[in-house]
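Colleague: the following comprises the amino acid sequence and a computationally predicted model.
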Amino acid sequence: MDLQGVGAIAAAAVAAVSVPAAIVVGRWQLRAALRAAEEAGRAGLAQAEATYRAALDAVRAEASHTQTQWRRGIQREAFVSHLLAARKAAETAKRMNESYVNKTVSIEETERLRVELWSARTAVRNTSLIVSLEAPGELATASERIDYWTGELVASLDYQVEMFEAERKVRLRADQEAQDGDAHRPNGNLVTKLVLLRSAVEEHAPAGGQPFEVAQISPEIEAARNAVQDAMNAVVLELTERVALEELQCNLGGVMREAREAEEELQAWEEDFLRLAREALDGSAHT
């Protein structure tokens, strides 16, 4: 065989060995590439998952903060509404009382103010219930006391107006009797007896006290009270008017004292409520 033939055979042998080797190397390279791609994919998934969790945590934190702020706003509105309702009821009661006692309003205007007053009183009770739902505990207790003392103040001042209102009606009827020339003048007689009862109470009884208690203090007061009751029987009066007329003469000081005590208690509880409300709102702002 010549050299050229030997060279051809050698070249064929080398080629036969090189093909499987190339295949093996190719497989190794493919596996390495797949493994690298798989690791890159895992790393990408981990990064994506971390990014997603971070975004989710941020959304949750923002939602929690938003909810806290929303709840704080609801509580603040409830607290403010309650205090404003109590202030409005108290101011309306005092305005009605002072206006009527000073005779700057008519009976009809008094009735309009009374409707406004009891509407304000109802608002205090309603807002107190809302506070109890939004902030139980000390705040709810303070709110209940505000509701109670507002009711006491309103009732006391309104009752003072009822007493003066009853007397004013009797005096108006007495004036009409005088204009008409009524010889009997039962309302005029009642006015006189009421004045005598008040004089007897001022002279013989300490300030305050229920009519039936005051009447037992001295024979003079008892006699004056009996005279008032006889005069009342001669005119047309409702039971509430009879009671109001007697108490106006015997216990005006006591009713006025009750109003002052109720106002002092109300102011004290309002200050306590305001302090507790600020603490609650400041605490929720830092959560």
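Modeller: In hand now; what should we look at?
Colleague: every contact and neighbour count from this point should use C-alpha atoms.
Modeller: Will do.
Colleague: what sits up against stretch 273-287?
Modeller: Identification of contacts with stretch 273-287 by Cα atoms under 8 Å, 6 or more residues apart in numbering yields 68-69, 72, 75-76, 79, 138-139, 142-143.
Colleague: same question, stretch 55-75
Modeller: For stretch 55-75, the external contacting residues (Cα under 8 Å, 6+ apart) are 131, 134-135, 281, 284-285, 287.
Colleague: most neighbours among those, which one?
Modeller: Within those, neighbour counts (other Cα atoms under 10 Å) peak at residue 131, which reaches 24 neighbours.
Colleague: can you tell me the element that residue falls in?
Modeller: If you go by DSSP states H and E, residue 131 is part of helix 107-134.
Colleague: the next helix or strand after that helix: how far from the chain's middle?
Modeller: Using DSSP H and E, the helix or strand that directly follows helix 107-134 along the chain is helix 138-180. Centroid separation for helix 138-180 versus its chain: 24 Å, with Cα atoms, centre = their mean, to the nearest Å.
Colleague: in three-state terms, label residue 207 for me.
Modeller: The three-state assignment at residue 207 reads coil, by DSSP: H, G, I helix; E, B strand; the rest coil.
Colleague: surely it meets residue 253?
Modeller: Yes - Residue 207 is within contact range of residue 253, at 5.9 Å (criterion: Cα atoms under 8 Å).
Colleague: here's the one I want to compare it with:
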Amino acid sequence: MDLQGVGALAAAAVAAVGIPAALLVGRWQMRAALRTAETTYRAALDAVRADAANTHTQWQRSARRDAYAAFLSTAGDLKTRSMRLRYLNPRDEEAHAALLGELGEFNVALNSQLLIIKLEGPPEVASKADWYSTQVHAYVRRERRCYEEIRAWTKLLDLVAAHDPEQEAARALQASLEALERAVTESNFSGSYEIVEIHDHNGDEDVPEPVTTAYRVAQNAYADLPSDTFTEKDHIALFTRCFWDEERIPMPQGSHFYAYIMQAEAKFIASARTALSHSDVITDQ
């Protein structure tokens, strides 16, 4: 074999070795490219996730802030409007019905907004909102009771002042109710009308005898009037007016009930601010 043939064989051998080497280098380059692409993809995915988490955090904080603000506004409106009951003319039936309608609407709204806060959380804020709502509802009940008692008593006084056949029976009822109130005060009885009523029916409540006796006299006096003289709501209000239980707001001693509301409101606001100030998503765990 001449030198030219040997050169050809050598070239063929080098080429045979170079082909696998080129393939190997290409595979390494492909793997490196895939790793780079995967790293880029993961970085992009992490960025999307972080952006989504941040967007969710902002949305959640905004939703909670709106829920807290609406709840506070409605609670304040319900509270202030219930106070207007004290200044209504007890003979103005139209104004009475209109204000009670307003209170009913705000009551429904407050309950709905409380439910939203319980859904949105966090539990600490929901707990404070629940307590604040309880205090507001209790205050509204007391204000309504105060107004109903004034309204029923005004009806009785109008009947006493009228010149009609029921005048004497109305005077007797007025005197017996005043005697019942004196018996409650002199006996230092702090129980409710309901307790006395239960005691009168089955005797399983601890009620001073003077209170029980005066209660029975007043009920008999009430029964002497025609059945359509007062409504059942008036009937209850005439008697609850004689008692000084926790549900009644005697002025000026009743100011501490308003203080309870303000304390509950302050605790709710403080809890809400803490929740909204968190930089991360606030979970309910």
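Modeller: Structure's in. What do you need? Since the structure is predicted, the reported quantities are computational estimates derived from the model, not experimental observations.
Colleague: so after superposing, what's the score?
Modeller: With the length set by TM-score structural alignment, normalised by the length of structure 2, the two chains reach a TM-score of 0.74; 264 aligned residues with a Cα RMSD of 3.8 Å.
Colleague: can you tell me which of the contacts of stretch 273-287 of structure 1 is nearest residue 12 of structure 1?
Modeller: Set against residue 12 of structure 1, the nearest of the contacts of stretch 273-287 of structure 1 by Cα to Cα is residue 68 (83.2 Å).
Colleague: count of neighbours near the counterpart of that closest one in structure 2?
Modeller: Alignment note: residue 68 of structure 1 maps to residue 57 in structure 2; criterion TM-score structural alignment. The number of residues packed around residue 57 of structure 2, counting by other Cα under 10 Å, is 17.
Colleague: chain center to whatever helix or strand residue 57 of structure 2 lives in: distance?
Modeller: Using DSSP H and E, residue 57 of structure 2 sits within helix 3-83. How far helix 3-83 of structure 2 lies from its chain's middle: 44 Å, per Cα atoms, centre = their mean.
Colleague: check stretch 93-106 of structure 1 too.
Modeller: That offset, for stretch 93-106 of structure 1, works out to 27 Å (Cα atoms, centre = their mean).
Colleague: contacts for it, please.
Modeller: When contacts are defined by Cα under 8 Å, 6+ apart, stretch 93-106 of structure 1 is touched by residues 110, 113-114, 117, 153-154, 157-158, 160-161, 164.
Colleague: list just the nearest of those residues to residue 22 of structure 1.
Modeller: Closest to residue 22 of structure 1 out of the contacts of stretch 93-106 of structure 1 is residue 117 (102.4 Å), distances taken as Cα to Cα.
Colleague: let me see the contact set for the residue nearest the centre of structure 2.
Modeller: Residue closest to the average C-alpha location in structure 2 (Cα atoms, centre = their mean): residue 133, at 3.5 Å. Going by Cα under 8 Å, 6+ apart, residue 133 of structure 2 touches 75, 110, 114.
Colleague: any idea how far residue 111 of structure 1 is from the equivalent of it over in structure 1?
Modeller: Matched across to structure 1, residue 133 of structure 2 falls on residue 147, judged by TM-score structural alignment. As judged by Cα to Cα, to the nearest Å, residue 147 of structure 1 and residue 111 of structure 1 stand 23 Å apart.
Colleague: likewise for residue 176 of structure 1?
Modeller: Distance from residue 176 of structure 1 to residue 111 of structure 1, by Cα to Cα: 22 Å.
Colleague: neighbour count: those two, which is higher?
Modeller: Neighbour count, other Cα under 10 Å: between residue 176 of structure 1 and residue 111, residue 176 has more, with 15 against 12.
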